[in-house]
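K.L.:
Using only what follows, build the 3D model:
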Amino acid sequence: MGHEIAGTVVEAASTDYANLVGTAVVVNPLETCGACRACRTGFPQRCDEGRLIGVHRHGGFAEFVAARASNVLPVPVGVPQTLSSLVEPLAHAFHDVRIASSDGLPEELLIIGAGSIGIFALLAAQAAGVSDLTVIEPDPGRQALAASLGAVAVGTSQELEGRQFDVVMEGVGLEVTRSVAVDRARRGGTVVLVGLAQPLSELGFMGAVVREIVLRGAFAYTPSDFDDARAYLADRGLPPQIIIDTASLESGPEVFARLGAGPQVSLKTVLVPSNAA
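P.N.:
The predicted structure follows:
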């Protein structure tokens, strides 16, 4: 596990990359073939051979992790190394917004879920110029966070009943939230499917077909998305309302148990190996 990674290069497999040793870097965990049509045209996230460090092989929940030299990038200027691990989820958010803007920047955007996916998507959408942002989220603490970051309307699905949107971004991945996403898209609108909580779910396609709803998947990121995320953190940093905790790598099981109990005050917890302290 562990695909959101920042660290220091301690060894290079080739003298060609010896200059990287000692460099603080973030890791783009997406490893692709580099030769297929998707890779050659700038869409490596669509590579059939694509694999993620921390998903398809052991990742950053360790003292050491191996990564291709082409997949390591300098940490954002002025950003602590611990927070630099957030480049990866922020890059995903920039990609989500890029997909949501496939037919032009949306005038209004509904984000379903105010966990890390939804909150980072909110920041990325604001950076892209979307000002009319609404968030559906049941947890009061997360509702308050989304509102403090500039969402014009925040509430539960029931509280925000009735309004429909040009673009809906589903950041949870449950059958019920996917269904809500389709219901809240106006005729001819777009639903961007991001959340992966449930790999399988039923969806009422009759409504999507009759109302000509466009369904778009959004997965991982392009190199440009990673560059945008690094630049965002270097230029703006994270808003002070967003709390990021740190904990030792050894305390990982306790951290995951706490996260599994429900939403926390912190948006993310970064696990730090003892040798990085």
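K.L.:
C-alpha only now, for contacts and for neighbours.
P.N.:
Fine.
K.L.:
Can you list the buried residues in stretch 238-252?
P.N.:
Buried residues in stretch 238-252, counted by 16 or more other C-alpha atoms under 10 Å: Leu238, Ile242, Ile244, Leu249, Gly252.
K.L.:
before we go on, could you also do this sequence so I can check it against the first one:
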Amino acid sequence: MKSITVQQPEKLVIEERPVPHPQKGEVRIRVASAGICGSDVHIYRGHNPFARYPRVIGHEFFGHIDAVGEDVETSRIGERVVGDPVVSCGHCYPCLVGRPNVCAELQVIGVHRDGGFSEYVTLPAKNAHVVPDSIPDNEATMVEPFTIAANICAQMKPGPLDTALVYGAGPMGLTSIQALRGVYGVKEIIVVDRIDERLEMAKANGADRVINNTNLDLKTELEKLAIRPTLIIDAACHPSILPEAIGLASPAARIGIMGFSSEPCVLSQQAITSKELTIYSSRLNSNRFPLVISWMAERKIQPEKLITHQYPYIQVIEAMELFEKDQKQCCKVLLKF
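P.N.:
Down below sits the predicted model:
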């Protein structure tokens, strides 16, 4: 089979590998399409602290089960499925309290073990989620990105009383906007970014108001508009954002952090406690695949709006570079196998 492998930072190849055999409790997926994520680029560039090389990357993938291991029903062969990349032990404290995404022995497909940028991939049978025929292949490939938004929203519990501020109109921000609008029905969504084209994408995905903060002070701008956000999502993850968000937030607001920077930031305890703010962090997803599949089936979200480019997998380097460099026109890129 052909697999896209990062042999070491800055060295990506398409190589021939043996077709894997599913182990006990596993299934094998014949991959049809896979999405490029920023973390794939980070592994390629050597900026992901969790990756070990060589690594077949890719954690957003869709295909069909074509083989099963011991203790898996053969009736599963032929199912249309998406793969949850979170592989957990099931018995540590985080797993027992329903947070396998931070399992003490966490393995992420495409990071700690070989991923879906390959003609075939194996994974635990419970990680392969059936997709109904009503969801087209390309949209099915987008389930995993929306589980990131589903995970933070499950913690923050948005609602119709909320005025939401979303930092960043990249894929994480756009999936969050769609969830806030189509699933949770928040009152107003404001999106801030420094790229006008991304802000146009935000409006197309449900934002009510967009702000380019390249040359303005966001606090002053929101005060002019008499806006006090009750729910703030940081989908840009720059260390300057959280201190600013704490200052902008309404009393009793919730702030959610969707990623991480290794750079430190300085926070004021008084600013947090005086308004009794709640700060959430979110990593990957915690069994959110069935939820997102139901959102898609019920047309509460429109994943096709995020897909801007498609490439055959043999053009993966061109596709990765486009995703990395063209932030004005490119949102999600799919590789076809």
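K.L.:
From the buried residues of stretch 238-252 of the first structure, which land in helices?
P.N.:
Gly252 (DSSP state H).
K.L.:
how about the buried residues of stretch 238-252 of the first structure in TSV, adding distance to Gln143 of the first structure?
P.N.:
Shown next, in TSV, are those (distance: C-alpha to C-alpha, whole Å):
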residue	distance to Gln143 of the first structure
Leu238	18
Ile242	13
Ile244	17
Leu249	30
Gly252	27
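K.L.:
out of the buried residues of stretch 238-252 of the first structure, which one sits closest to Ala69 of the first structure?
P.N.:
Nearest to Ala69 of the first structure, judged by C-alpha to C-alpha, of those is Leu249 at 24.4 Å.
K.L.:
counterpart of the closest one in the second structure?
P.N.:
Under the alignment defined by TM-score structural alignment, Leu249 of the first structure corresponds to Tyr313 in the second structure.
K.L.:
tally of neighbours for the nearest residue to its match once chain neighbours are set aside?
P.N.:
Excluding its sequence neighbours, the residue lying closest to Tyr313 of the second structure (C-alpha to C-alpha, 6 or more residues apart in numbering) is Leu335, at 5.0 Å. Residues lying near Leu335 of the second structure (other C-alpha atoms under 10 Å) number 23.
K.L.:
now for Leu271 of the first structure: what does it line up with in the second structure?
P.N.:
By TM-score structural alignment, Leu271 of the first structure lines up with Leu335.
K.L.:
The equivalent of Pro85 of the second structure over in the first structure: what's it in contact with?
P.N.:
By TM-score structural alignment, Pro85 of the second structure lines up with Pro29 in the first structure. Pro29 of the first structure makes contact with His3, Glu4, Ile5, Arg51, Leu52, Ile53, Gly54, Ala67, Asn71, according to C-alpha atoms under 8 Å, 6 or more residues apart in numbering.
K.L.:
Let's see that with 7 Å instead.
P.N.:
His3, Leu52, Ile53, Asn71 (C-alpha atoms under 7 Å, 6 or more residues apart in numbering).
K.L.:
Mind checking which of these are buried?
P.N.:
His3, Leu52, Ile53.
K.L.:
Now render these as TSV, adding distance to Thr82 of the first structure and secondary structure.
P.N.:
What follows is those, written out as TSV (distance: C-alpha to C-alpha, whole Å; DSSP: H, G, I helix; E, B strand; the rest coil):
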residue	distance to Thr82 of the first structure	secondary structure
His3	14	coil
Leu52	20	strand
Ile53	18	strand
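K.L.:
want to try TSV for those residues, with distance to Leu133 of the first structure as columns?
P.N.:
Shown next, in TSV, are these (distance: C-alpha to C-alpha, whole Å):
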residue	distance to Leu133 of the first structure
His3	28
Leu52	31
Ile53	33
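K.L.:
mind listing what the match of Leu249 of the first structure touches?
P.N.:
Counting by C-alpha under 7 Å, 6+ apart, Tyr313 of the second structure touches Leu335, Lys336, Phe337.
K.L.:
Of those, which belong to strands?
P.N.:
Those of the contacts of Tyr313 of the second structure mapping onto strands are Leu335, Lys336, per DSSP state E.
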